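A.B. asks: My questions concern the predicted model and sequence given below.
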Amino acid sequence: MEEIKLQIRAFLSRFFRKRTLKEDEDIFSLGFVNSLFAMQLVMFLEKEFEIKIDNKDLDFNHFRTIDSIAAFVENKLSINK
């Protein structure tokens, strides 16, 4: 899970250059997320981790924090095994 978090953090750091995000910090409540960024995040996760994110997966709670994104990815990876 730590490797997943590192990859997610590296991706997010390109967008949040002036801020170091904590693993439990809600990126939506910080006001940094717009619809374009949300789609970029989904596309990054699908490509980087070779997972398919369906419409039913598009729950804000899966994408709020580094912790929640990593848990979501780990769950998707375990389903695909």
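C.D. replies: Yep, that arrived.
A.B. asks: When you work out contacts or count neighbours from here on, use the C-alpha atoms and nothing else.
C.D. replies: Fine.
A.B. asks: Contacts only, for residue 70.
C.D. replies: 1, 4-5, 8 (CA atoms under 8 Å, 6 or more residues apart in numbering).
A.B. asks: A further structure is provided below for comparison with the first:
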Amino acid sequence: MDVRAELTEFLSGATGDRIGPDEDYFARGLVNSLFALELVTFVERRFGLAVEVEDLDLDHFRTINRLTDFVHMKTAA
């Protein structure tokens, strides 16, 4: 499973824009807080993990690389 590639595909499709691995799509205004919920739901369903309340730190979700690290951390636990 190539987490980074799947996240890139999902985010590019959702935003209609190419997103680099370290690009903050929230800061660029490509997504909003409502999309953050959609992103959490996608991550939970696609990678079979539970995002707990204490995990809801926007820093985990700001970039593809950070989100990839978060998924790896959660799936390794």
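C.D. replies: Structure's in. What do you need? In this text, all values refer to a predicted model and were calculated from it rather than measured experimentally.
A.B. asks: Could I get the TM-score for this pair?
C.D. replies: Once the chains are overlaid, their TM-score stands at 0.93 when taken by TM-score structural alignment, normalised by the length of the second structure; 77 aligned residues with a CA RMSD of 1.2 Å.
A.B. asks: which residue lines up with residue 21 of the first structure in the second structure?
C.D. replies: In the second structure, the residue equivalent to residue 21 of the first structure is residue 19, according to TM-score structural alignment.
A.B. asks: And for residue 67 of the first structure?
C.D. replies: Aligned partner of residue 67 of the first structure by TM-score structural alignment: residue 65.
A.B. asks: Now the helix or strand harbouring its match on the first structure. Mean distance?
C.D. replies: Assigned by DSSP states H and E, residue 65 of the second structure belongs to helix 64-76. Between helix 64-76 of the second structure and the aligned residues of the first structure, the post-superposition mean distance stands at 0.2 Å (mean CA distance after the TM-score superposition for the first structure).
A.B. asks: buried ones in that helix?
C.D. replies: 64-71 (16 or more other CA atoms under 10 Å).
A.B. asks: Appreciated, that's everything.
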